[in-house]
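# Sequence first, predicted model second:
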Amino acid sequence: MPIEAIVFDKDGTLFDFAKTWGTFGRSLLMRLTKGDVDRAAELGSVIGFDFEQERYTTDSIVIAATVEEIAEVLISHVDDVTLQEVVDMMNAEAAAAPQSPAVPLGPFLKGLQQSGIKLGVATNDSEHPALQHLESAGIREHFDFIAGYDSGHGFKPGPGQLLAFAAQIGVEPSRIAMVGDSVHDLQAGRAAGMITIGVLTGLAEAEALAPMADVVLPDIGHIPAWLVEK
């Protein structure tokens, strides 16, 4: 059965996770601790982030959780700040984070569109920073659908965002591929009844993704060749 549409996760899929979010983590923690490096390092350990190396652990909550879920973990470890202020701070830092594309995204996405494939983005990031990231990379116009965790469709591993994409473009879920770098992404794809493609530009290894993936590829740039072979 041919694939008529593809919905992508954003962080770790369209954009290389480690190269993009290390600076974000350091900057956020410095703001939360008012520049106290020792406290920032301690706070980093709470969310699975090595402050000195600017590197996330493979089980870091930052990888797949929503902004609110991360803020709820952080709030009990910081003083004189509300949960909403932490969320707002995270969204501001995320929107300003420089993105590192996993592959040259413009030609890649244009090629998929020229082959008749509809494109979407489903991220557990907030919608506003997600739009900022896609705009800054010059690829916003390639997508028929973009949803964050706060767009009204729920968030992964639930299938709501993916089913909303399918409904908007009028394509059966079984003819859509969900592409992501985390188990949450692939669980969402399976729950929506979609084909699942794992990529290795996040922090999860192939062995972790394989049980939930129809195929695991090094990065999204390998998708066109896989579609031809499929």
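Nice, I can see it. Everything numeric in this text was worked out from a predicted model, so none of it was measured.

# CA only for contacts and neighbour counts going forward, please
Will do.

# Relative to its centre, which residue of this protein is most distant?
The outermost residue of the chain, judged against the average C-alpha position, is Asp80 (29.9 Å), by Cα atoms, centre = their mean.

# Name the nearest residue to Glu52, ignoring sequence neighbours.
Ala41 (7.4 Å; Cα to Cα, 6 or more residues apart in numbering).

# and what of Glu4?
Ile117 (5.1 Å).

# The one you found: what's it in contact with?
Going by Cα atoms under 8 Å, 6 or more residues apart in numbering, Ile117 touches 3-6.

# another one to put next to it:
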Amino acid sequence: MRAFDGILFDKDGTLFDFKATWGAWSASLLGELAGGDTGLFHRLGRAVGFDVTTHAFAPDSPVIAHTAPEIAADLMPHLPQGTDHAALVARMNRLAAEAEPVPAADLIPLFTGFRARGMKVGLVTNDAEEAARSHLSHAGVLGYFDFVAGFDSGHGAKPEPGPLLAFCAAEGLNPARVAMVGDSRHDLISGRAAGMATVAVLTGIAGAEELAPHADVVLPDIGHLPGWLDRVPGALHPAS
């Protein structure tokens, strides 16, 4: 008997390396919003915990785990009067869908292995669903996912457990037999709230010391998941 029937992933910082994917993209977006105003460029960066010079994200940057509407709200006080919040969110979502994600591991063999184990696979992100599907498609793994939800899919957003429980409902899974994998406290808190096992990975911004209190295990990246699954009591090896 295998230990888990399902595995649920965060996207940015988990499937894809966070800084490699979003550093240059964030600088480009904020530069476009600043319109050549260097002072505004830096203020916008500080508003979302992003160093526009080094492309480094602060540990508490809202870009790491918050939704596009929340990030836009942080930018709004620094933008010209009359800037429309909804239009800014739409612009961010459109540009996010065009980003080229950098995988944190060799994804296709990894997800082929999850299929061989008979596991249901899902994605829950605080990005928009359209952007998430675009990124998974770009990486060649969209077809491995049984469930994809963004903040705008109607199930709520992390750290609330709603989208995680929606995955279980859609696939007929017991949350206690699902592992939630993520790189932020939002991911792990939502996993605990849903009654799932929680797996932290270190391909985001947060370090092990921040994530460990909320995780059943901390792994360097998702490439280490098969080895961990093989060590979990009741795990089923693909060949058995």
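Sure thing, it's come through. All of these numbers come straight from a predicted model, not from anything done at the bench.

# re earlier: so what does the residue nearest to Glu4 of structure 1 match up with in structure 2?
Under the alignment (TM-score structural alignment), Ile117 of structure 1 pairs with Met119 in structure 2.

# any idea how far that match is from Leu110 of structure 2?
12 Å (Cα to Cα, to the nearest Å).

# Please apply the same query to Asp127 of structure 2.
Distance check for Asp127 of structure 2 against Leu110 of structure 2: by Cα to Cα, it reads 23 Å.

# neighbour-wise, which of the two wins?
When Asp127 of structure 2 and Leu110 are compared for neighbours, Asp127 comes out ahead with 26 against 17, by other Cα atoms under 10 Å.

# Can you show me the helices along structure 2?
18-34, 38-47, 62-65, 68-75, 85-97, 107-116, 129-138, 162-171, 185-193, 208-211, 225-231 (DSSP state H).

# Can you lay out the ones you listed as TSV showing distance to Tyr144 of structure 2?
Supplementary listing: these in TSV, determined by distance: least, Cα to Cα, whole Å:
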stretch	distance to Tyr144 of structure 2
helix 18-34	21
helix 38-47	36
helix 62-65	24
helix 68-75	26
helix 85-97	19
helix 107-116	7
helix 129-138	9
helix 162-171	14
helix 185-193	21
helix 208-211	27
helix 225-231	16
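
# I figured Phe4 of structure 2 hits Asn174, correct?
No: counting by Cα atoms under 8 Å, Phe4 of structure 2 sits too far from Asn174 to count as a contact (9.3 Å).

# higher neighbour count, the two?
A direct count of neighbours by other Cα under 10 Å for Phe4 of structure 2 and Asn174 places Phe4 higher, at 25 against 15.

# Next, the contact list for the more buried one, please.
119, 177-179, 235.

# could you redo the last one with a cut-off of 6 Å?
177-178 (Cα atoms under 6 Å, 6 or more residues apart in numbering).

# distance of it from Phe114 of structure 2?
Applying Cα to Cα to Phe4 of structure 2 and Phe114 of structure 2 gives a distance of 11 Å.

# Give the aligned equivalent of Asn91 of structure 1 in structure 2.
Counting by TM-score structural alignment, Asn91 of structure 1 lines up with Asn93 in structure 2.

# can you count the residues close to that match?
For Asn93 of structure 2, using other Cα under 10 Å, the count is 18.

# Distance check, it against Glu209 of structure 2.
In terms of Cα to Cα, Asn93 of structure 2 sits 32 Å off from Glu209 of structure 2.

# Please apply the same query to His135 of structure 2.
29 Å.

# Of the two, give the one with the bigger neighbour count.
Higher neighbour count among His135 of structure 2 and Glu209: His135, with 25 against 9, using other Cα under 10 Å.

# Which residue, other than its chain neighbours, is closest to that one?
Nearest to His135 of structure 2 is Pro101, by Cα to Cα, 6+ apart, at 6.3 Å.

# pretty sure the one you found contacts Trp22?
No: assessed by Cα atoms under 6 Å, Pro101 of structure 2 is found out of contact with Trp22, at 8.0 Å.
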